[in-house]
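**Student:** Would you be able to build a 3D model of this:
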Amino acid sequence: MSEIPTITLNNGVQMPQVGFGVFQVPDDGAQEAVEVALEKGYRSIDTATIYGNEQGVGRALAASGVDRDELFITTKLWIGDLGAGKAADALDASLERLALDYVDLYLIHWPAPATDDYLDTWQQLDALGTAKTRAIGVSNFLPEHLDRVAALGGAVPAVNQVELHPAFQNRETVEANRRYGIATEAWSPLAQGAALSEPAVVDAAERHEVTPAQVVLRWHVQHGTIVIPKSVTPSRIESNFDLFGFDLTASEMTAIDDLEAGGRIGKHPATFNG
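**Tutor:** From the prediction side, this is the model:
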């Protein structure tokens, strides 16, 4: 079983650098996929209210027999729960679906900047304490959103989970995260497979006798990024976790860095409001 390194978040909590995501996995499928992931050695699982699969994740956790203190569970507050007085109830509802007493990381899923409700919600999360979530963070926040959260004068997000892959490296946001001491976590780290046919990736995979997906995930890891690849195929679940038996060279890293093309595949956080 691979030994996964951890990232120390800005509140001292240790988060595994490689986790397992369940975006677009239906509830019954999530249970099966998470059970496989846990059997293969994953201990960090990422879900969200809007995914509709927190119950399936919870069933997998309960069936796994893995001690709770070995797990790192992330879920997210959806846009409909932004605004005054909603955050605590939203977290309680997620905990009930997950059948957990606490999560390890609770994220605001999108800023939805048509209103300023994300600011009020952040203050609610800051006031929650650590009984029900060990760390709080955000997802899809641009530098301008981080600046406004920091200006509130309270806690700084521990994590910003953003779209990040070779064709869209989100460099301004990554730099803002670094400036504030926020860990960067990549969703869609493989660009839904689009990155895997790039010659720079394929060539490196052949040299290291690994898969193109392993090369791209290793590129993330060597940049210090947290990754949460998703798959429902057991062999890919296993190989996506096996990233620590090889190192990309400086020239291989640069060749993948050079794939930046501004190729965002998800919604734009400046305009997406749910």
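
**Student:** CA only for contacts and neighbour counts going forward, please
**Tutor:** OK.

**Student:** quick one: residue 161 and residue 74, what's the gap?
**Tutor:** Distance of residue 161 to residue 74, given as C-alpha to C-alpha, to the nearest Å: 11 Å.

**Student:** And for residue 177?
**Tutor:** As judged by C-alpha to C-alpha, residue 177 and residue 74 stand 19 Å apart.

**Student:** For the comparison step, fold the sequence that follows:
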Amino acid sequence: MSNLPTVTANGAEIPALGFGTFRMNGADTARMVRHVLSHGYRHVDTAQIYGNEAEVGEGLAASGVARNDVFLTTKVWVANYRHEAFLRSVDESLKKLRTDHVDLLLLHWPNAQVPLAEQIGALNQVKAAGKVRHIGVSNFSTALMAEAVVLSQAPLVTNQVEYHPYLDQAPVLAAARKAGMSVTAYYGMADGKVIDDPAIQAIGARHGKTAAQVVLRWLVQQGVVALSKTVSEDRAAANLAISDFALSDDEMAAIHALARPDGRLVSPDGLAPVWDAVAA
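**Tutor:** Alright, predicted model coming up:
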């Protein structure tokens, strides 16, 4: 079992390492969710647009782990942000996930076609109805985060963003902490690019760890919630094994120093906001 810490944010206790299911097909999703839960993971992340909520629910049910012991996150897709569609989509997600609530519900991307107040209002409504324990956002800039915080009656607990050694997210981290929020990191492996990075490999060699384990440790050691995704049961176990070592201040700084101006990998046209500027 894992002894990973939790991240506390505006009343939420979020397991610091979550299992992500982005770009994972249905059969692999059901198999891997069942496997990782039975081997110590306690946080699973999905989204309406991933098309695998039903298989996440299947894996959760098959795992034998009690529902209340799992921190379950899903995200409302941008096409469902109008109030009635939002409420209907959440009910559909709960049915697919085979649960009466999720632990965290996020707005998946900004959508300027629907007033942010309407989006945040719907988030608050499903929370008040008991269908959601905590609410938050994803892929929001610091400006949008600040606006969302002001609009929300209930506290927001996270902003889920792309974060890896090649992308400096210092502005988002600082803004989140000021608001009492956490940052959840996706694409921590930079779509596999970190695996062959000599600097990260060298740090891993000193600790007897893989590059992936080093990066997950780097994220968690910052107080960031890290999502890891794999269809390999062995790699899932390895990704969980990051509690038995710590990175030095110099090692943390060396990984931070890998950030570069063109490090962002995920910025889809029509969805991405005006991102925060970072130091070159």
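
**Student:** Between residue 161 and residue 74 of the first structure, which contacts overlap?
**Tutor:** In terms of C-alpha atoms under 8 Å, 6 or more residues apart in numbering, residue 161 of the first structure and residue 74 are not both contacted by any residue.

**Student:** what are the ranges of the strands in the stretch 151-280 of the second structure?
**Tutor:** Ranges of strands within the stretch 151-280 of the second structure are 156-162, 182-186, 225-228, based on DSSP state E, counting those that start in this stretch.

**Student:** on that earlier part again, more neighbours, residue 161 and residue 74 of the first structure?
**Tutor:** More neighbours surround residue 161 than the other of residue 161 of the first structure and residue 74, with 25 against 22 (other C-alpha atoms under 10 Å).

**Student:** ok, the more buried one touching residue 111?
**Tutor:** No - with contacts counted by C-alpha atoms under 8 Å, residue 161 of the first structure stays clear of residue 111, the gap being 11.9 Å.

**Student:** Can you work out which residues contact both of the two?
**Tutor:** 139-141.

**Student:** quick one, what contacts residue 75 of the first structure?
**Tutor:** With C-alpha under 8 Å, 6+ apart, residue 75 of the first structure has these contacts: 46-49, 94, 103, 105-107.

**Student:** show me the contacts for the alignment partner in the first structure of residue 119 of the second structure.
**Tutor:** Counting by TM-score structural alignment, residue 119 of the second structure corresponds to residue 121 in the first structure. The contact partners of residue 121 of the first structure, taken as C-alpha under 8 Å, 6+ apart, are 82-87.

**Student:** cool, and residue 102 of the second structure?
**Tutor:** By C-alpha under 8 Å, 6+ apart, the residues touching residue 102 of the second structure are 71-74, 94, 131-133.

**Student:** possible to save those residues as JSON lines with secondary structure and distance to residue 15 of the second structure?
**Tutor:** Shown next, in JSON lines, are the contacts of residue 102 of the second structure (DSSP: H, G, I helix; E, B strand; the rest coil; distance: C-alpha to C-alpha, whole Å):
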{"residue": "71", "secondary structure": "strand", "distance to residue 15 of the second structure": "7"}
{"residue": "72", "secondary structure": "strand", "distance to residue 15 of the second structure": "10"}
{"residue": "73", "secondary structure": "strand", "distance to residue 15 of the second structure": "11"}
{"residue": "74", "secondary structure": "strand", "distance to residue 15 of the second structure": "15"}
{"residue": "94", "secondary structure": "helix", "distance to residue 15 of the second structure": "21"}
{"residue": "131", "secondary structure": "coil", "distance to residue 15 of the second structure": "20"}
{"residue": "132", "secondary structure": "strand", "distance to residue 15 of the second structure": "17"}
{"residue": "133", "secondary structure": "strand", "distance to residue 15 of the second structure": "15"}
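
**Student:** a markdown table please, covering those and showing distance to residue 242 of the second structure.
**Tutor:** Shown next, in a markdown table, are those (distance: C-alpha to C-alpha, whole Å):
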| residue | distance to residue 242 of the second structure |
| --- | --- |
| 71 | 19 |
| 72 | 21 |
| 73 | 22 |
| 74 | 25 |
| 94 | 32 |
| 131 | 33 |
| 132 | 30 |
| 133 | 28 |
